[in-house]
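[1] Have a look; sequence and predicted model below, questions after that.
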Amino acid sequence: MSALQKTIMKNKLPPRVPRTSGVSKMAPFGAGRRKDYTPVSWKQYFHQSVDVEINAGTFRVYLSPEPDHPDRPRIVTLHGGGYSGLSWSLFTEEITSMIHCQVVSIDIRGHGETKVENCDDLSIETLVYDIEQVLHKLFTDGIPPLVLVGHSMGGAVAVRVSLQPSLEHCIQGIAVIDVVEGNVRSGQVRNVDSARVSMPSQIINCETGKLAINEVESYTSVSDESLPAPTRHAPLADRIAEESDGEADGESETCPEDTVEHFVKPSAVGDGNSSMKYKWRIELSRTERHWAGWFRGLSAAFLSVRAPRLLLLASIDGLDRELTVGQMQAGRCAVLKAPFLGKEVARVVAAFALRHRLTCPTELGADMQLLHTVPGC
């Protein structure tokens, strides 16, 4: 074909769509996104932290600002194994903007800044006793209305705490996330913004023996541009096939593309000293003997709680027999499938509190019409 013929043919083609970014069309999957991994101080999400002394040791508690009225509920958040009270940072920011409440986020024994003699004793009896004592010591003038919210291990603790005689009259509601005795799933924090706040409370500087949370102010900016790039990406078709296999087995849920992060092991981050290394705050494998006790009899215990109950699951396929029957019997419990992304969990818990008239919405919460947008709570 001559040059003249090529020119004539090109003129008959529709105009090219202009590129909206400088990313090459051959760029690997996900290369167009730039995420900031710089640690963030917890002070952006909580008003203060207090160290509560009980017989077992010192427990770190993070508090949002006090509510506008003493009768407003305190939402007590209990994290899962390996995490800390700071895992609820974004949840705290969201829910306090929707309803009038105060968030009380506790570092459970062996986690975060809580200091006890026996960090490996994570038996359900010990954990429940710890939380019960912390609440009594924290609210010396009388325990206000409480709404317990727990994830995984924290959910199991929340259920048992709500049944304690000394607290039962104060519990106005309970919400547990991804906790089913017959099909316990391991939770993962897939939110980068949440990890930026909570991760420093989950690792210890091997040189100083202190949590990385104490070094946040000195961290330099870290983005995925500064992290080593993967040597190669699996073909897109292969990645889709692997994900489909997991979903077929009921092991994963579909997430929007922009919330899924491809993990890259980072180098140590600090003041440039390559010898600085970190280790996990708690070695969960040493607590394995307690795992069965966390969830044994949990479904029956959850259904026996007198206060309004909410169970949030990534998939309703995870319901065991007792909870399936409980869901079918009106009034015994509310079961809701939630994607656990962004502000969805906070919206569901806020709607749950409003539906049972535990508090009032803020101006923003009223505009969101939570009771209409989150049915079934």
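    On my side now, so go ahead. Because the structure is predicted, anything quoted here is derived from the model rather than measured.

[2] Going by C-alpha atoms from here, please, whenever you check contacts or count neighbours.
    Fine.

[3] who does the longest helix seen in the chain touch, helix- and strand-wise?
    Assignment by DSSP state H gives helix 124-138 as the longest helix of the chain. Packing partners of helix 124-138 (3 or more CA pairs under 8 Å, 6 or more residues apart in numbering; DSSP states H and E): strand 48-54, helix 153-161.

[4] Among those, show me which one is buried the most.
    Highest mean neighbour count among the helices and strands packed on helix 124-138 (mean count of other CA atoms under 10 Å): helix 153-161, with a mean of 26.

[5] Hey, what's the angle from that helix to helix 124-138? Just curious.
    Angle of helix 153-161 versus helix 124-138, following axes from the mean of the first three to the mean of the last three CA atoms, to 10 degrees, is 70 degrees.

[6] Give me the contacts around the helix or strand following helix 153-161.
    Next in sequence after helix 153-161, counting helices and strands by DSSP states H and E, comes strand 171-177. With contact meaning CA atoms under 8 Å, 6 or more residues apart in numbering, strand 171-177 is reached by 145-152, 155-156, 158-159, 162, 307-313, 349, 353, 358.

[7] Inside strands: which ones of the residues you listed?
    Taking DSSP state E, the ones among the contacts of strand 171-177 that sit in strands are 146-151, 309-313.

[8] ok, the nearest residue to Gly293 once chain neighbours are set aside - how many residues close by?
    Nearest non-adjacent residue to Gly293, counting by CA to CA, 6 or more residues apart in numbering: Ile124, 6.3 Å away. Using other CA atoms under 10 Å, the number of residues around Ile124 comes to 22.

[9] Enumerate every residue touching Ile124.
    Taking CA under 8 Å, 6+ apart as the definition, contacts of Ile124 comprise 157, 290, 293-294.

[10] so how far is the longest helix of the chain off the chain centroid?
    21 Å (CA atoms, centre = their mean, to the nearest Å).

[11] Give the helix, strand or coil label for the residue lying closest to Trp42 once chain neighbours are set aside.
    The shortest distance from Trp42 to any non-neighbouring residue, by CA to CA, 6+ apart, is to Val197 (6.0 Å). With DSSP: H, G, I helix; E, B strand; the rest coil as the basis, Val197 sits in helix.

[12] measure Val197 to Ala314 for me?
    With distances taken as CA to CA, to the nearest Å, Val197 is found 23 Å from Ala314.

[13] Put this next to the previous one:
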Amino acid sequence: MCPRLAGAVMPSFASPLDTPFSILPQTVLLLPAQAPTASMEPAPLSSLQEDGEPEESPSSPSPSAFSADAVPPRPATHRSLHKYEPLDWSAYFDEERPVVIPDTEDVFNVYMAGSEGPVVFCLHGGGYSGLSFALAANRIKEKSHVVAMDLRGHGKSTTSDDLDLSIETLTNDVISVIRTMYGDSTPAIILVGHSMGGSVAVHVAARKVFRNLHGLVVVDVVEGTAMASLVHMQKILANRAHHFPNIEKAIEWSVKGGSLRNIESARISVPPTLKYDESRECYTYRTPLEKTEKYWKGWYEGLSDKFLSCPVQKILLLAGTDRLDRALTIGQMQGKFQMVVVRHTGHAIQEDVPEEFASHILTFISRNKIGPNGVEIPGLAKTWQH
């Protein structure tokens, strides 16, 4: 059977219906006996029933306010879980496609949406999936293509070694997927990466292998803060709940535990981060991040300088100004990249405030005049490319 939620301290929500109603004693009024009095009026005659007319049943007395019939029925137990019922990807993306990398055993799952504009290629953070961008993609696809990839060891992607999450391997995976999807005719691409995916996006851009890469969006990851937090990561992972009796409980935990603040996004993004454990008869995490510790330092070491050196337009979306390190502070003052602080959100900005996130992406594309084939120069028929 499924063990209890490890480390779970769930708030209790007591309903008035959880406490049974007390049946109050009825008060009996004793009236003094009266002698019967003879009536001078004849007893009234009952009206005769016509043929075929149904008999009138005597009216039943109205039930007492304290009777069992007056107690509202207890709500069905499944109603509380309906709030956290999983949602399907097809309501947000137009297509789901497996990308088979030639001459390997690797198959990467991608979600696609939109039919015009440049490609916004999204890379999720560690432990998330491509559906982390679902709500934002539903808005971005109005003016751009959106591709959200399940990285190695995440979501529905399968590889020969799902635990190899080194930055070199992850970077090569993304390059291979883009080349397999588009060949030599790569459209204009804007790389968007959240957390660990932000580091991967920076490394892909720094490789300079795509001449038509025109934008880099890094979401809430800074080298200084990330490196300082690594010493606490194992404890953080150990303290989270590890087993869930059903998917709804996992979604509920992600919201009440504080990792996500948008219930709708959690309902679409959490299910692909889980897998069913047959031996325990419950759900657990798809990606065992605690087993990939040897790669963590490589994700973030030297990230700030590499980000600043990327020869494309750049924007850094942060959930707080305290996340800037020295290199980025100097670079931002020198105008080497645009920085936006998004208020009232947690670490997963694209999930907590998807409308605002999508607006920042579309504004970035418009401001830098990035079209489907590259940077569009007004008045010229052709577009300029790197």
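    Arrived safely, thanks for sending. Note that the structure is a prediction, hence the values are computed from the model and not measured.

[14] After superposition, what is the TM-score?
    Their TM-score after superposition, calculated using TM-score structural alignment, normalised by the length of structure 1, is reported as 0.64; 256 aligned residues with a CA RMSD of 2.2 Å.

[15] Give me the more crowded residue out of Val197 and Ala314 of structure 1.
    Ranked by neighbour count (other CA under 10 Å), Val197 of structure 1 and Ala314 place Val197 first, with 25 against 20.

[16] got a list of what the counterpart of the more buried one in structure 2 touches?
    Aligned by TM-score structural alignment, Val197 of structure 1 pairs with Ile268 of structure 2. Counting by CA under 8 Å, 6+ apart, Ile268 of structure 2 makes contact with 86-89, 131-132, 134.

[17] Then Ser194 of structure 1?
    87-90.

[18] Then Gly85 of structure 1?
    Each residue near Gly85 of structure 1 by CA under 8 Å, 6+ apart is listed here: 61-62, 77-79, 105-108, 112, 198.

[19] do Leu317 of structure 2 as well
    Listed by CA under 8 Å, 6+ apart, the contact partners of Leu317 of structure 2 are 217-220, 339-342.

[20] that older thread, would you format the helices and strands packed on helix 124-138 of structure 1 as TSV with distance to Gly342 of structure 1 included?
    Shown next, in TSV, are these (distance: least, CA to CA, whole Å):
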stretch	distance to Gly342 of structure 1
strand 48-54	24
helix 153-161	20
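
[21] Figure out which of the ones you listed is closest to Leu4 of structure 1.
    For these, the distance to Leu4 of structure 1 is smallest for helix 153-161, at 72.9 Å, taking CA to CA.

[22] Provide the aligned range in structure 2 for that closest one.
    Mapped onto structure 2 using TM-score structural alignment, helix 153-161 of structure 1 spans residues 196-204.

[23] what do you get for stretch 280-289 of structure 1?
    Aligned by TM-score structural alignment, stretch 280-289 of structure 1 falls on residues 285-294 of structure 2.

[24] what do you get for stretch 302-316 of structure 1?
    On structure 2, the counterpart of stretch 302-316 of structure 1 by TM-score structural alignment is residues 307-321.

[25] Of all the residues in the matching stretch, which ones are buried?
    Residues of stretch 307-321 of structure 2 classed as buried by neighbour count (16 or more other CA atoms under 10 Å): 307-308, 310, 312-320.

[26] now those as a markdown table including distance to Asp162 of structure 2?
    As requested, those are arranged in a markdown table below (distance: CA to CA, whole Å):
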| residue | distance to Asp162 of structure 2 |
| --- | --- |
| Phe307 | 26 |
| Leu308 | 30 |
| Cys310 | 28 |
| Val312 | 31 |
| Gln313 | 32 |
| Lys314 | 30 |
| Ile315 | 30 |
| Leu316 | 29 |
| Leu317 | 29 |
| Leu318 | 29 |
| Ala319 | 30 |
| Gly320 | 32 |
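
[27] which of those lies closest to Tyr283 of structure 2?
    Checking the buried residues of stretch 307-321 of structure 2 one by one against Tyr283 of structure 2 (CA to CA), the nearest turns out to be Ala319, at 30.4 Å.

[28] Next one: the closest one from Asp305 of structure 2, what distance?
    The value you get for Ala319 of structure 2 to Asp305 of structure 2, if CA to CA is used, is 21 Å.

[29] all helices for structure 1, in order.
    Under the criterion DSSP H, helices of structure 1 are mapped to 3-11, 89-98, 124-138, 153-161, 192-198, 236-248, 291-295, 298-304, 321-328, 344-355, 363-368, 370-373.

[30] Tell me if Ala228 of structure 2 really is in a strand.
    No. Per three-state DSSP, Ala228 of structure 2 lies outside any strand segment and is helix.

[31] Now do it: how many residues are near it, please.
    10.

[32] Report the contact partners of it.
    Applying CA under 8 Å, 6+ apart to Ala228 of structure 2 gives no contacts.

[33] now it: how far from Lys369 of structure 2?
    Distance, Ala228 of structure 2 to Lys369 of structure 2, using CA to CA: 37 Å.

[34] What lines up with Phe91 of structure 1 in structure 2?
    Under TM-score structural alignment, Phe91 of structure 1 pairs with Ala136 in structure 2.

[35] Pretty sure its match sits against Glu351.
    Yes. Here Ala136 of structure 2 reaches Glu351: they are 7.5 Å apart, a contact under CA atoms under 8 Å.

[36] which residues are in contact with the match of helix 153-161 of structure 1?
    With CA under 8 Å, 6+ apart as the criterion, stretch 196-204 of structure 2 contacts 123-126, 167, 170-172, 174-175, 191-193, 216-219, 221, 299-300, 303, 306-307, 310.

[37] ditto for stretch 314-327 of structure 1
    178, 180-184, 250, 253, 299-300, 303, 332-340.

[38] one more time with 10 Å
    With CA atoms under 10 Å, 6 or more residues apart in numbering as the test, stretch 314-327 of structure 1 has contacts from 177-185, 187, 250-254, 298-300, 302-303, 311, 313, 329, 332-340.

[39] So for it, what gets flagged as buried?
    Buried positions in stretch 314-327 of structure 1, judged by neighbour count with 16+ other CA under 10 Å: 314-315, 318-320, 322-323, 326-327.
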